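Asks: Coordinates only, no sequence provided:
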């Protein structure tokens, strides 16, 4: 079960640049310190999500391979 400050975001099936664009838009609606758990299947998301976090000051708490793609846990700056 996710706590109130954690949101799941399923972006599986979307191709670059949509996962990073949608992640940025969702993070903009969240409070500082909240966690966004993003699931993707686009292999470029590994680079793009890390770059987004670095650019915008968010913390990439987790980046892991899953059986069908990748999972990221991002703490909103």
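Replies: Cool, got the structure. What you see is a predicted model, and the numbers here were worked out from it, not measured in a lab.

Asks: hey, let's count contacts and neighbours off CA atoms from now on
Replies: OK.

Asks: Can you get me a residue count around the spatially closest residue to residue 72 that is not a sequence neighbour?
Replies: Leaving aside its sequence neighbours, residue 72 sits nearest to residue 63 (C-alpha to C-alpha, 6 or more residues apart in numbering; 4.6 Å). A total of 17 residues lie near residue 63 under the criterion other C-alpha atoms under 10 Å.

Asks: In addition, the following structure is provided for comparison:
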């Protein structure tokens, strides 16, 4: 399982790191993101809904961080920018 530590990064960096990690795993695989940015509790679920990924779990950690478990969706990845 892929883990991303995005502590101390501000919007949009946690979601961008999550997006990159999801593009590198197979459909159905899970990625765990840890972030401290309070906006990540809004941004990550919104990103998942827009990109076709599944938010499996979200929890608050004791150190003030948030942990998101995201499963890559089955849709084809978006085309690369030219």
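Replies: Noted; the coordinates are in hand. Note that the coordinates shown come from a computational prediction; the quantities given were computed from them, not determined experimentally.

Asks: The residue nearest to residue 72 of structure 1 -> structure 2?
Replies: In structure 2, the residue paired with residue 63 of structure 1 is residue 58, using TM-score structural alignment.

Asks: my guess is that match contacts residue 45, does it?
Replies: No. Using C-alpha atoms under 8 Å, residue 58 of structure 2 is not in contact with residue 45, being 9.2 Å away.

Asks: counting contacts, what elements does the helix or strand hosting residue 59 of structure 2 pack onto?
Replies: In this structure, residue 59 of structure 2 is located in strand 54-60 according to DSSP states H and E. Contacts defined by 3 or more C-alpha pairs under 8 Å, 6 or more residues apart in numbering; DSSP states H and E place strand 54-60 of structure 2 against helix 40-51, strand 66-71.
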